[in-house]
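A.B. asks: below is the structure, and that's it, no one-letter string:
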């Protein structure tokens, strides 16, 4: 690290702390002035270490630094941090820092760099679009090594908001962004090892207010259905969240899972965050006549009724049960066509093999991935019914989206899926009972009186849009934990 980079970091730190640490002063004097302001304050110690090293510390690094300050004095600890920073490898030794007081930082690292438009990304983008113009809000990501936060590039920001620039080169230069006396919000799932480890230290010691959207605890409660290593990565995510202030879950069912985890924290002497549910909205997007006509050509073959199943092809989504029920109905002579919409997921090989076998036998079934929003919403409207018999969901967007489009849904009789559809428009089934899934699909296809009633129920459901959700979520994160948002 060059003297000029160190000078810049110390000057920025001194300004934030309200002390003169200008580069014209000897290094020892500058560190003494900073040390006098920092003293033994935990949040200021974290800030000083992050600013001098130009990276968010791990818990072990911070504890070592704080103990050095307590045993040998804060000046000694700062001097040791400077020496260590001089030995950092590129590119971190040349990184400059900016410290922002009183801001709101929304961490959308993964969303800003992915072309995925799955459940989590849809929630993130719909939410941050509503927050984008609020004063003090800054969308941030992480540097390539996950050492700390940085401002997004213009293409990353565009992709975070709209998903329109999915392939972006990694940043080669960046400035570390350090929140101080600010609010940090994580609306997506963070599972990268260093990212969650540094967030754990940040949440515990930095003094910033922290909030997160809690999607589900599926990697713990249904670990047999997730990809290799996901449960371990999610456990690290929870280790960080244990020190957050607030978790806003996307359903009551998800809150039940997170509250169960929170109760376990008592065994480790931890209080854990406040956990409050805020149900996601379900809003049908408009589709133009040309888009609808094009989608009809792509999705519908002939005059048989269409059944749509939306979701990634992973075991938890229970698509093999859908195929089994469909094959039983085809063998009984029931005519319909089945379209799966969603990308490939982990452990999806058996589903793909069974799908290919049925298609080879002439069954009217296929899978489509990487669809546009217009095609997805056209599919909901073209379907006689949709089917979503998932084994576990934090929310289950396809359930809410189908009902918002006015199309009845066959879904699981528990958890968030029942929570979403309890007011009408759904046929509930036991997803672990093949006979019950078969019964539900058969009723949805053949019982015209039931179908007509469900359509009316779906059309009469109360409307709540993403603007409402984003405002309620913002109000919750602004509230002091433990009080009502309106207090």
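C.D. replies: Great, that's in hand. Computed from a prediction, not measured in an experiment: that's the story for all the values here. Residues are numbered from 1 along each chain as shown.
A.B. asks: from here on, contacts and neighbour counts on C-alpha atoms
C.D. replies: Will do.
A.B. asks: separation between residue 63 and residue 465?
C.D. replies: To residue 465, residue 63 is 45 Å away according to CA to CA, to the nearest Å.
A.B. asks: included below, for side-by-side comparison, is a second structure:
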């Protein structure tokens, strides 16, 4: 991607137009990668950077990151330049340090891959708002200050950004509803699954994982965190109902946070005397999770709210039948390739699980449809669209002022 600013030429409205057909020097794009190792947003950032490295060898990318990530990011290519940024996520410091770093590095376009876009960022910007979960479930935040910070940051980002990206039509509707954003300012670009979920594991890996976790009985699988909106209390109740219908050999395996975080889940297990049949395994490597999907009889994801809902897509890519919620973004991710149920009704969840486990024809149908559905999602396709948006933003108006004129002069001085 190339850009030369042809001397500041403000129009009568005081705006400087930077046109894409004037490209003859590299555009410098900044990407905030401080959350590179987060569970959800980290997956988004890693795939964004990986695909940009494959697709674009011309644009200069300045990647703001932690000190331990410098070596890894340098490996993306000569046009990727990691810059250490020590400001903490969701801190007051990032509101000042990020704009200063953007200005210091001469960034022409800045991408914030989560909802924090400091208003002092001095250039065009793209922000990805994945969901509005902090506003939907404020009890997850540590206090009133955190809620005020999240609400203010999202509101400012939605107004300040040149373009907003989100990952589902459901999230787009939430952004419009909460912040009054013009719908045409928001682009929906879906997430995708990592490649190893679509690759058949080696037989020895399947045997190793089965033996390590003693998975010799048929089991229902859930993967994700254990926060209340994931609806695991109702899943445990639904599992109890399924076992009462004659599937008393069945186990429930939950992969994610430690059970100690939410005592209500342990109480739900003991209330139904399921302590021998429900297992909480904590987080595990993605390669192991890919095997777990394939060993499961059915994957169940009864969440009450998701910005996207990646685990059902990973399960479908693995050829595992999926039962998931009929609310939020999950129907648009699953399409007709999963059994959709009312997540507020444990009996409906139980019926969905029982149908899949009791009907071999339905399992075959869901596997085939799931694999076909998963093929419609691709990180390469999504990042190509993000790269197109970078180009489109490069041709949109930018307010002309002293900082813009200085940037223009600096670009013109460069060879």
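C.D. replies: Structure's in. What do you need? Worth saying up front: this structure is predicted, and the values here are computed from it rather than measured.
A.B. asks: tally of neighbours for residue 256 of structure 2?
C.D. replies: Neighbour count for residue 256 of structure 2, taken as other CA atoms under 10 Å: 17.
A.B. asks: I figured it hits residue 227, correct?
C.D. replies: No: Residue 256 of structure 2 is not in contact with residue 227 according to CA atoms under 8 Å; the separation is 9.9 Å.
A.B. asks: could you check how far residue 382 of structure 1 is from residue 398 of structure 1?
C.D. replies: On the measure of CA to CA, residue 382 of structure 1 and residue 398 of structure 1 end up 14 Å apart.
A.B. asks: for residue 349 of structure 1, that is, sorry about that
C.D. replies: Taken as CA to CA, the span from residue 349 of structure 1 to residue 398 of structure 1 is 22 Å.
A.B. asks: what of residue 417 of structure 1?
C.D. replies: In terms of CA to CA, residue 417 of structure 1 sits 9 Å off from residue 398 of structure 1.
A.B. asks: now do residue 320 of structure 1
C.D. replies: Distance from residue 320 of structure 1 to residue 398 of structure 1, by CA to CA: 17 Å.
A.B. asks: how about residue 258 of structure 1?
C.D. replies: On the measure of CA to CA, residue 258 of structure 1 and residue 398 of structure 1 end up 22 Å apart.
A.B. asks: please apply the same query to residue 42 of structure 1.
C.D. replies: 45 Å.
A.B. asks: out of those two, which sits in the busier spot?
C.D. replies: Between residue 42 of structure 1 and residue 398, residue 398 has the larger neighbour count (other CA under 10 Å), namely 22 against 16.
A.B. asks: which residues touch that one?
C.D. replies: Counting by CA atoms under 8 Å, 6 or more residues apart in numbering, residue 398 of structure 1 touches 310-311, 388.
A.B. asks: which element is it on?
C.D. replies: Residue 398 of structure 1 belongs to helix 397-404 when assigned by DSSP states H and E.
A.B. asks: by how much does that helix deviate from structure 2 on average?
C.D. replies: Average distance, helix 397-404 of structure 1 versus aligned residues of structure 2 after superposition (mean CA distance after the TM-score superposition for structure 1): 0.8 Å.
A.B. asks: what about that helix, distance to the chain center?
C.D. replies: On the basis of CA atoms, centre = their mean, to the nearest Å, helix 397-404 of structure 1 is displaced by 19 Å from the centre of the chain it belongs to.
A.B. asks: go on, stretch 318-336 of structure 2?
C.D. replies: 16 Å.
A.B. asks: what's the answer for stretch 11-20 of structure 1, then?
C.D. replies: 35 Å.
A.B. asks: if we can go back for a sec, so which bit of structure 2 is the helix holding residue 398 of structure 1 matched to?
C.D. replies: The alignment of helix 397-404 of structure 1 onto structure 2 (TM-score structural alignment) covers residues 310-317.
A.B. asks: quick revisit: residue 426 of structure 1: which of the contacts of residue 398 of structure 1 is nearest?
C.D. replies: Nearest to residue 426 of structure 1 among the contacts of residue 398 of structure 1 is residue 388, at 10.4 Å by CA to CA.
A.B. asks: map that closest one onto structure 2.
C.D. replies: By TM-score structural alignment, residue 388 of structure 1 lines up with residue 301.
A.B. asks: again, but for residue 373 of structure 1
C.D. replies: By TM-score structural alignment, residue 373 of structure 1 lines up with residue 286.
A.B. asks: number of nearby residues for its match?
C.D. replies: Residues near residue 286 of structure 2, counting by other CA under 10 Å: 12.
A.B. asks: how about residue 228 of structure 1?
C.D. replies: 12.
A.B. asks: thank you, goodbye.
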